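Peer 1: got a predicted structure here, sequence first:
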Amino acid sequence: MSEQTPNTGSLQIYLRLLTYVKPYTAYFALSLVGLAIFALSQPAFAKLLEYFVQALEGESINLLSGLGYDIPALWLIPGMMVGIALIRGIGSYLGSFYLSKVANSVIHDLRTSMFNSMIALPNEFFDNNNSGHLIARVTYNVSQVTAAATSAIKIAVREGLTVVFLLGFLFYTNWKMTLIFIAALPVIALVVSFASDRFRRISRNIQNSMGDLTHVTSESINGYREVRGFGGEKYESDRFMAASATNTRQSLKLSKADAVHTPVLQFIVSIALALLLFMVLWVKGDASTAALVGYVTAAALLPKPIRQLSEVNASIQKGIAAAESIFAMVDEVPEANTGEYTCDRVKGNLEFKDVCFTYPGASSPALQDINFTVEPGKTYALVGRSGSGKSTLASLVPRFYNHTGGDILIDGTPLNAFELKNLRSHIALVSQNITLFNDTVARNIAYGALSETAEEEDIRLAAEAAHAMEFIKDMSNGIHTMVGEDGVLLSGGQRQRLAIARAVLKDAPILILDEATSALDTESERHIQAALNEIMKGRTTLVIAHRLSTIENADCILVMEQGRIIERGTHSELLANGEHYAKLHKMQFHEEAPILDPVTA
């Protein structure tokens, strides 16, 4: 997948992130109050040192005299130290906890929004984007936003307010000397701006390389049998090493940029501080020693928050780059669902009128001039060589892809007029590529919307109809046994039967069988074919078949070649014609004929 490089500025991205903060405004305000209290403790500490020097020089401290209290400095200054520490602790708790609460809630909403957007995207999106990059967006990229939205924002707000309050104290104490000190700010801003751009650019590269790393790992895990069976261990190790090395190089670039950025910034601040100390010693004026000590202390407290702000900048820029990627996913155009027509149950009259379809970016059409009508309860079979367009045609019915020409109608209503979820509720699909979830047998049969209405007895009956109870009854927990990731604990035939049971339970008026018996042995196929023949009764059925023996009883067989229907008729009619279907049948008959040894012959 080619990662997008959005041009959205940092401010716009943060403003968009703030829209996710709106539901938690009260908590966010409370956290800001806490962080402000914490930041105020810094100039308060500088002022406390001023009072301490006054007390050492024998001056009286009339801090509370206006309130009628005259507390000796011996007790007042230590008491103020404890009070500042207590208030600082309360502010730190309020700021840290409630900002973390807001940030984690925002991340949850953002992650949910991204996932909900992803599962509503059209098939073309998943065809054009590899799973590794998508998984990296949901996991790694979101974790980067989490870091930017929790610890990074906490430091940014807390230390930012600390800098503001310390500068305010410096201006209040001696504004002339402070003007000299802040002359370094434009240089600091320039360094931060340059570093921010570099941090964002490198962070995008890190996210891309992390997507590649996830992709290689995912493929190696999912295809571990092929890796071992074809001796691909070294090849996969080399792929992983190359992806990991790229990720490492980008991470080191980020560390290098951060390592240079922070000391440069500290050096600039130290020069400004040295200049300030020179001015204090050179132009003391009428200021008391206590006031100057307080002033220099406040100035000396500035480098630490500025340094922390510079260090947190890298995390914030990584979060911005990750947020760009997440918002790119959220902003993807969802699957078109403009239809409004709904009905409880269609009769199942399926009609194709001059249907054409071309895959996005393809130079030639995958389907051309498809015309046929399947009456309710009838079975039509699609046969042909691999790549002839059979599965593509079947994918148009549930609108996994939208036809680009002609029209497809169910009971006279165009597919595009149906509300998408309602349309798919009328269609049951069993494909050759079975997807099972890491859940129980029962939940895999009663998956999705079926789980809301199906009773346990209904699930058992569906499993029996698909001849699945033959192996389910021998499992440790029956239909409540876990099947493992993608049904790894089941054989191919068992997985196929669960998929058929799922279709039986759905009880849809239109049934699509895409190589539904391809993973079964001959014995299992006989059982499953009997089950399929039973559930096909009264349903409009499209069968995509590789084994021609399984479709001999179809009401009509459509022979496809290069996206066109080149022959149609019943099994006996097509054999009598002696053309394409007859040749396919003869070829397959010879392939499947048993090989006899000479003695038997």
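Peer 2: That came in fine, so what should we check first?

Peer 1: C-alpha from now on. contacts and neighbour counts both.
Peer 2: Fine.

Peer 1: Ser518 and Val397, how far apart?
Peer 2: Separation of Ser518 from Val397 (C-alpha to C-alpha, to the nearest Å): 21 Å.

Peer 1: and those two? which has more neighbours close in?
Peer 2: Using other C-alpha atoms under 10 Å as the criterion, Ser518 and Val397 rank with Val397 on top: 23 against 17.

Peer 1: list the residues that contact that one.
Peer 2: 408, 415 (C-alpha atoms under 8 Å, 6 or more residues apart in numbering).

Peer 1: after the helix ranked longest in the chain comes which helix or strand?
Peer 2: Criterion DSSP state H: the longest helix present in the chain is helix 233-282. Per DSSP states H and E, helix 233-282 leads on to helix 289-300 as the next helix or strand towards the C-terminus.

Peer 1: show me where the stretch 401-550 of the chain has its helices.
Peer 2: Using DSSP state H, counting those that start in this stretch, the helices assigned to the stretch 401-550 of the chain run over residues 420-425, 441-445, 450-453, 456-465, 469-472, 492-506, 522-535.

Peer 1: ok, the stretch 1-150 of the chain next?
Peer 2: Going by DSSP H, counting those that start in this stretch, the stretch 1-150 of the chain shows helices at 10-19, 25-56, 73-119, 123-128, 131-136, 142-147.

Peer 1: got another one to weigh against that:
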Amino acid sequence: MPLQSQTWSNLRQLLSELPRRRLRLLVFVLLASLLQGLVDVFLVALLARLVGLIAGARVEDYLPGIRVFGGGLLDQSSWLVGLLIAAFWLASMIRFGVSLMQSLLCADVWNDFVNKVYGNLVCQKYDFFVRQRTANLSEKFNRILNGISTGVISPLLLIAGNLVSVVVLLVGVVAVLGLKALAMFALILFAYVLASKVVTPYLRLASKQRIRYSRRINLLLMESLRSMREVQLYAAEKYFISRFSRDGLIAKRYDRIDRLLPDVPRLVIEPAAITVLFLVGLVPALTMGDAEAVRSAIPSLAAVLVGMLRISAPLQAMFRSVNRLRGGLPQIEDALELLSLKPVRYLIDSPGVPTPEGVMPRRFIQLKDVSFSYAPDAKQVIQGVNLTVPIGSRIALVGRTGSGKSTLAHLMLGLFQPTSGELLLDGIAVTDQEVPAWQANCAFVPQSIRLIDGSIRDNVAFGCDPEDVDDDLVWGALEAAQFDDYVSGMNYGLYTLIGENGIKLSGGQRQRLSLARAFFRGAKLLVLDEATSALDNKTENNVMQALDIVGRRCTTVVIAHRLSTVKKCDLIYEVEAGRIVHSGDFDSLCASSSSFRDMALIEEG
């Protein structure tokens, strides 16, 4: 079938992503599985010989060297019992070793895939993350972490290892005991495959439904926890509890079926195998009343019985692994999508990337004839913009919501690449190789702040090794952001934990912490996107005074709706529908732009 062909093609492609050293280790695991099968064959042969001796039956010596057990019954039995005990211990140790190697190999493969995917993700350009839904990326990444490791790689290793052991054991037992054993094993395997075929459709349905409802539960959990304020205000607790309970009950029901069905073939086959074994191997002799034939059959029956028990566990493991693999195969396409991502963004330490000082302009930053759209077939949100920012100046971007102010800031920061036009530094176009060096000179304080679940110190010195952080610089940044007094009053000072995304702080405190992060960076270009919108007038005034001191050491771009924030700016650009419609200082814009004048009048009340 084409689907199957595509699935196996995807599987081969996934395995091709593995380093060669992992494939060498896989070969070693298979060789260990081969040894495990050989030891099991040796066990069966020894047991057949021992039972034959005890029963007084003549056993054909199919294995070379079997005649070393000379002497009387007691001598031979003593040798065989000793060897059997040693062989059982050896088989258990080898089985443990194979399982350990499989687990280690699976963990190494997990680490290889995860590191590669994460490395590929962080080396994508920023517009990649704008186009993608973060929840989708996170969900796919978690699927790489868990699904591919436990649903594809681990089952493959188990199938390969157990298949080698089963084949070696079957061939060995048939070689020792002859065609009668082959016929019995063939019947048992046929019955096992038949039972598996009957169970598999129900197992597949249960697995699919379990995954479906588990995803619904996870989505419901995330949505309700993220919206807890609204849940409580709208008294929606019962609604979410009811949905969670209902979906959880259904998921648990399918989970029970998913766990039970893989054991059904074994529960059916083991008694069926015993029935076949005695019907074929013992009943004919019993019906004929031939005591010698009964004694002769006992060693073979014992050997086949032990062989069946030794094969039963690997077969069951293979059946479980095949079904886990079937459940994991659909996830391969998403895994390959992330694994196939190529790093397209230079890092600051990539070869050929200049120093931040080497690209820092001395005269101006310029957007020249810049247009931009979020997708090739999408409408242009920036259209033919020409914008110049003199070094050391403070400029402002004002305009209605959705006019393109933040997008222009992202273009200046090198986060977006223009659809047409150029970002120029002192008249020289910025190349992809120079973008990391340019961004090392920049800091950005967004309106929608993202803080890490750590301490005040961790957030101010974002991305820095804690051992390399100078606390004096952290306090200086907090002072500039008018946040030092509050932090010094905390029980643990800089080491106070702020919770997930700063949940333990107010909106204004989170904004000041974000400002401190920007000040700590010592950036040459500081972009403030509604960075003071959550501050009261007094605190905003204090922060702007700090900017007068700190900001004159850098170039500042302010995006604001409150015109009081931009009064002291050297130059103001008014943005409308992705275009610069007016520019000038505050007074000249009030005189020349009716829309700017209206905004000023509305704010003055």
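Peer 2: Nice, I can see it. Here the structure is a predicted model, which is why all the values come from computation and not from measurement.

Peer 1: distance to Ile107 of the first structure for the helices of the stretch 401-550 of the first structure - can I get that in JSON lines?
Peer 2: Output for the helices of the stretch 401-550 of the first structure, formatted as JSON lines (distance: least, C-alpha to C-alpha, whole Å):
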{"stretch": "helix 420-425", "distance to Ile107 of the first structure": "29"}
{"stretch": "helix 441-445", "distance to Ile107 of the first structure": "29"}
{"stretch": "helix 450-453", "distance to Ile107 of the first structure": "29"}
{"stretch": "helix 456-465", "distance to Ile107 of the first structure": "37"}
{"stretch": "helix 469-472", "distance to Ile107 of the first structure": "41"}
{"stretch": "helix 492-506", "distance to Ile107 of the first structure": "35"}
{"stretch": "helix 522-535", "distance to Ile107 of the first structure": "46"}
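
Peer 1: out of the ones you listed, nearest to Ile306 of the first structure?
Peer 2: helix 420-425 (54.5 Å; C-alpha to C-alpha).

Peer 1: before we move on, the earlier item: can I get the helices of the stretch 1-150 of the first structure in a markdown table including mean neighbour count and distance to Phe589 of the first structure?
Peer 2: What follows is these, written out as a markdown table (neighbours: other C-alpha atoms under 10 Å; distance: least, C-alpha to C-alpha, whole Å):
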| stretch | mean neighbour count | distance to Phe589 of the first structure |
| --- | --- | --- |
| helix 10-19 | 13 | 64 |
| helix 25-56 | 20 | 72 |
| helix 73-119 | 17 | 43 |
| helix 123-128 | 12 | 36 |
| helix 131-136 | 20 | 40 |
| helix 142-147 | 22 | 55 |
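
Peer 1: of those helices, which is nearest Pro360 of the first structure?
Peer 2: helix 123-128 (7.6 Å).

Peer 1: show me what Thr582 of the first structure aligns to in the second structure.
Peer 2: Just so we're on the same page, residue 582 of the first structure is Ala rather than Thr. Aligned by TM-score structural alignment, Ala582 of the first structure pairs with Arg597 of the second structure.

Peer 1: tell me who's in contact with its match.
Peer 2: Residues counted as contacts of Arg597 of the second structure (C-alpha under 8 Å, 6+ apart) are 589-591.

Peer 1: between the residues you listed, which is nearest Leu301 of the second structure?
Peer 2: If you rank these by distance to Leu301 of the second structure using C-alpha to C-alpha, Leu589 comes first, at 100.9 Å.

Peer 1: roughly how far is whichever strand or helix holds that closest one from the heart of the chain?
Peer 2: Per DSSP H and E, Leu589 of the second structure falls inside helix 586-592. Centroid separation for helix 586-592 of the second structure versus its chain: 53 Å, with C-alpha atoms, centre = their mean, to the nearest Å.

Peer 1: is it fair to say Gln366 of the second structure lies in a strand?
Peer 2: Yes: under DSSP: H, G, I helix; E, B strand; the rest coil, Gln366 of the second structure sits within a strand.

Peer 1: mind listing what it touches?
Peer 2: So Gln366 of the second structure contacts 386-389, 412, 423-427 (C-alpha under 8 Å, 6+ apart).

Peer 1: look up how far Glu470 of the first structure lies from Ser193 of the first structure.
Peer 2: Separation of Ser193 of the first structure from Glu470 of the first structure (C-alpha to C-alpha): 68 Å.

Peer 1: list the buried residues for stretch 577-587 of the second structure?
Peer 2: If you call a residue buried by 16 or more other C-alpha atoms under 10 Å, then stretch 577-587 of the second structure has these buried ones: 577-580, 582-586.
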